[in-house]
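Student: From the sequence below, what's the structure:
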Amino acid sequence: MAKNNDELFKNVISHAKEYGFVFQSSEIYDGLSAVYDYGQLGAELKNNIKTYWWKAMVQMNENIVGIDSAIFMHPKIWKASGHVDGFNDPMIDNKDSKKRYRADQLLEDKISRYEKDGKTDKAEKLQHDMDEALKAEDLPRLKALIEEHEIVCPVSGTRNWTDVRQFNLMFSTQMGAMADGSDEVYLRPETAQGIFVNFLNVQKSGRMKIPFGIAQIGKAFRNEVIARQFIMRMREFEQMEMQFFVRPGTEMEWYKHWKETRLKWHLAVGTNPDKYRFHDHTKLAHYANAAVDIEFEFPFGFKEVEGIHSRTDFDLSQHQEFSGKKMQFFDPEINQNYVPYVIETSIGLDRFFLLTLINSFEEQDLSTADKQDSRSVLHLHPALAPYKAAVLPLTKKDGLPEKAREIMNRLKLDFNMAYDEKDSIGKRYRRQDAIGTPFCITVDHQSLEDNTVTIRHRDSMEQERVAVDELENIIAKLVSWKNILN
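Tutor: Now for the predicted structure:
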């Protein structure tokens, strides 16, 4: 990892805590590994990302509706989905450090190091060998590759490895009054199954016709042994998923459509297109006939942010078999009953949150010949910013706070606003820059005379004088969802 990338990632993590975006969960009790809390600004940014996804997915598509299914579901659902028997990661232990690692992640890290060192031939060869071993579920081969490429434990520095074994990632618990007499249930490891088991309910109650989609945002839980890279891989996380039901035989055109549509969604908020790439799966799940990841170049390398999968009719067919209920749609256009095929789009909300912070974070040197100066700024798209504007009285006297409060009360009905009268105006500007507030509205003595204020723009730091009566329209135009939804 390049030093500047390493420093960037550390600075983003530090910034996230300092300004109330993300905290370590249970921090006063020394924390809970791979579990994080979203602070006051993190919750706002997260909700805005959810709103952006929901509007783009549900509001803008007449044939897509949203649901909110329960986290607890009948245990047979996870048997039908394959999670009870097949939701495993290949794990390997280092005998000296007693630390456990995912075998594929150790190999992926080695591939990244080969790429950074310009050893592309070695990287491609190892990628191919790893993909083949994963596809064949050849655990001894994975261990052999770790040994062949002299991969050491990051903690002990030794190559004293155990055999590779499979480890199921689902959390289980008991439902009922007494643990010994209750049924075992699972915390859902994904949100998709809640959509599949409600397919008929939604289709019939909503009078939906193929093709149509069901969207959902919700928590999922995976007992990740190797949880790392801040909020990139957590045990409790949030997904934004949409399952799109199509007529068999049309799935590849819809797969192509959603692949293109979802990348546009990512780029519309100003993320750098050069940091994105598609990565086609070489190892397809047994039920899929196409799968691709949208990957973003994080400071620690390209990682998946969203997956688009053509899942065929596997999910509905499995639930039809295990439940004994028909999961079919009668298509009047072709006068035929069939189990629909599914195109899935699944994005990790926490990963996109981290992506958004990294993409928008900048430390700017504003020094001049006369003085040293700098600022940390989040160049968040105005529609995503936690606060849309901040109202700042120039001083805490002469009626300026009263005038500022009057403006604040007028604007907060439509926009999430910040109010700050502590410290110098320059320090207050810097704080709003650091949390991504697009505009600062400064109330000064002239405001009392002619009812005008100064708007300062975060990115350019330019200032303009405007009438108070124009503020609502100015802010509304700049933070509108219309700027990114199309």
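
Student: drop to CA atoms for contacts and neighbour counts, all remaining ones
Tutor: Fine.

Student: Show the end-to-end separation of stretch 346-366, please.
Tutor: 40 Å (CA to CA, to the nearest Å).

Student: Please, which helix or strand holds Lys259?
Tutor: helix 251-267 (DSSP states H and E).

Student: Give the buried residues for that helix.
Tutor: For helix 251-267, burial by neighbour count (16 or more other CA atoms under 10 Å) applies to 251, 254-255, 258-259, 262-263, 265-266.

Student: Including distance to Val185, could the residues you listed go into a markdown table?
Tutor: Converted to a markdown table, the buried residues of helix 251-267 look like this (distance: CA to CA, whole Å):
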| residue | distance to Val185 |
| --- | --- |
| Glu251 | 33 |
| Trp254 | 35 |
| Tyr255 | 33 |
| Trp258 | 33 |
| Lys259 | 34 |
| Arg262 | 33 |
| Leu263 | 36 |
| Trp265 | 36 |
| His266 | 35 |
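
Student: So of those, which two are at opposite extremes in space?
Tutor: Glu251 and His266 (22.6 Å; CA to CA).

Student: Any idea how many residues pack against Pro90?
Tutor: Close neighbours of Pro90, defined as other CA atoms under 10 Å, add up to 21.

Student: could you pull out the strands for the stretch 251-400 of the chain?
Tutor: 276-280, 290-298, 301-312, 329-331, 336-338, 341-348, 361-365, 374-378, 389-393 (DSSP state E, counting those that start in this stretch).

Student: here's the other one to compare against:
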Amino acid sequence: GSIAYLRPETAQGIFTNFANVQVAARKKPPFGIAQMGKSFRNEITPGNFIFRTREFEQMEMEFFVKPGEDEKWQEYWMEQRWNWYTGLGMREENMRWYEHPQEKLSHYSKRTADIEYRFQFGGNEWGELEGVANRTDYDLTAHSKASGQDLVFYDQDAQERWTPYVIEPAAGVGRAMLAFLLDAYVEDEAPNAKGKMEKRTVLRLDHRLAPVKVAVLPLSRNADLSPKAKGLAAALRQHWNIEFDDAGAIGRRYRR
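Tutor: As a prediction, the model looks like this:
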């Protein structure tokens, strides 16, 4: 049979389609192509929960820019990606930037900076959440040489031909999901009906991430109120994932 290979990242499919997208969408740099999908790694010893797996869901964008403008665009996307996480409720005290030393950069990278999150998992306090890399023109040049396809951009305004540089934000969906859950998880203590202190758990997710958007919790099951509450729940369910609960004390239902 034929030999098949599983992609180690979603990026390369974007690079090979750069010229098609640029012409079909009538775009000129700066512009980006984003993709989300499965990636695969030949991990010798998979484990450590979601941090070392052979298959994972990846989000990547290749943002094509004019050479010489790459550094300012990397700073732009570093700010945008940081703000995306904090805008969805992630606390900045649990985040930091890690700048890759020059001697440890990937072969294609001019500069790489990672957003790290305080996962406190697997014996490490910090773990990579997302990387933002300046891949220069390495990928388009390599694909062009190997395939013979011209991936150079002709700038009509400047009457110049150049190979775009690429800024790449790349994130794992699983890691982002775990970070949002960890950041939203809160425990506190409050007296129960018998006056005894008990632990309570709350998941303080941003409403855009919360799976349940609305809870309808009628104060009682009386004949007048209950049908109206159920009707409201049915109407809301046409638009969102909602919960209806009329059993137990209102405070306990709200906590649930």
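
Student: hang on, the earlier thing: onto which residues of the second structure does the helix holding Lys259 of the first structure map?
Tutor: Mapped onto the second structure using TM-score structural alignment, helix 251-267 of the first structure spans residues 70-86.

Student: Over to stretch 144-151 of the first structure?
Tutor: Going by TM-score structural alignment: stretch 144-151 of the first structure matches no residues.

Student: Need the counterpart of Gly13 of the second structure in the first structure.
Tutor: Aligned partner of Gly13 of the second structure by TM-score structural alignment: Gly194.

Student: Report the secondary structure element holding that match.
Tutor: Going by DSSP H and E, Gly194 of the first structure is part of helix 192-196.

Student: Now the next helix or strand after that helix on the second structure. Mean distance?
Tutor: Next helix or strand after helix 192-196 of the first structure toward the C-terminus (DSSP H and E): helix 199-205. Compared with the second structure after fitting, helix 199-205 of the first structure deviates on average by 0.9 Å (mean CA distance after the TM-score superposition for the first structure).

Student: residues in contact with helix 199-205 of the first structure?
Tutor: 208-209, 327 (CA atoms under 8 Å, 6 or more residues apart in numbering).

Student: quick one on the thing from earlier: what lies in contact with the helix holding Lys259 of the first structure?
Tutor: By CA under 8 Å, 6+ apart, helix 251-267 of the first structure touches 56, 246, 273, 294, 308-310, 312, 341-343, 345.

Student: now stretch 140-151 of the second structure, how far from the chain's geometric center?
Tutor: 30 Å (CA atoms, centre = their mean, to the nearest Å).

Student: and what of stretch 98-110 of the second structure?
Tutor: With CA atoms, centre = their mean, you get 22 Å for stretch 98-110 of the second structure.

Student: residue closest to the middle of the first structure?
Tutor: Leu349 (2.5 Å; CA atoms, centre = their mean).

Student: counterpart of that one in the second structure?
Tutor: Using TM-score structural alignment, Leu349 of the first structure sits opposite Val173 in the second structure.

Student: quick one, what contacts that match?
Tutor: Val173 of the second structure neighbours (CA under 8 Å, 6+ apart): 56-59.

Student: at 7 Å instead, please
Tutor: Listed by CA atoms under 7 Å, 6 or more residues apart in numbering, the contact partners of Val173 of the second structure are 57-59.

Student: which of those has the most neighbours?
Tutor: Result: Gln58 is most packed of those (other CA under 10 Å), 21 neighbours.

Student: could you say which helix or strand contains the alignment partner in the first structure of that residue?
Tutor: The alignment partner of Gln58 of the second structure in the first structure, by TM-score structural alignment, is Gln239. Gln239 of the first structure is located in strand 236-246, with elements delineated by DSSP H and E.

Student: Let me see the ranges of the helices in the stretch 301-450 of the first structure.
Tutor: Ranges of helices in the stretch 301-450 of the first structure, per DSSP state H, counting those that start in this stretch, are 314-323, 349-360, 400-411, 425-434, 445-450.

Student: picking up where we left off before, mind putting the contacts of helix 199-205 of the first structure into JSON lines with distance to Ala434 of the first structure?
Tutor: What follows is the contacts of helix 199-205 of the first structure, written out as JSON lines (distance: CA to CA, whole Å):
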{"residue": "Met208", "distance to Ala434 of the first structure": "45"}
{"residue": "Lys209", "distance to Ala434 of the first structure": "47"}
{"residue": "Met327", "distance to Ala434 of the first structure": "51"}
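
Student: quick one: which of the residues you listed is nearest to Arg228 of the first structure?
Tutor: Met327 (39.2 Å).

Student: Tell me which of the helices of the stretch 301-450 of the first structure sits most buried.
Tutor: helix 349-360 (a mean of 21; mean count of other CA atoms under 10 Å).

Student: which ones are touching Phe31 of the second structure?
Tutor: By CA under 7 Å, 6+ apart, the neighbours of Phe31 of the second structure are 63-64.

Student: What separation do you get for the aligned partner of it in the first structure and Phe361 of the first structure?
Tutor: Alignment note: Phe31 of the second structure maps to Phe212 in the first structure; criterion TM-score structural alignment. Applying CA to CA, the value for Phe212 of the first structure to Phe361 of the first structure is 38 Å.

Student: Check Gln320 of the first structure too.
Tutor: 48 Å.

Student: do the same with Val225 of the first structure
Tutor: Counting by CA to CA, the gap from Val225 of the first structure to Phe361 of the first structure is 30 Å.

Student: So between the two, which is more surrounded?
Tutor: Neighbours of Val225 of the first structure and Phe361, each counted by other CA under 10 Å, are more numerous for Phe361; the result is 21 against 18.
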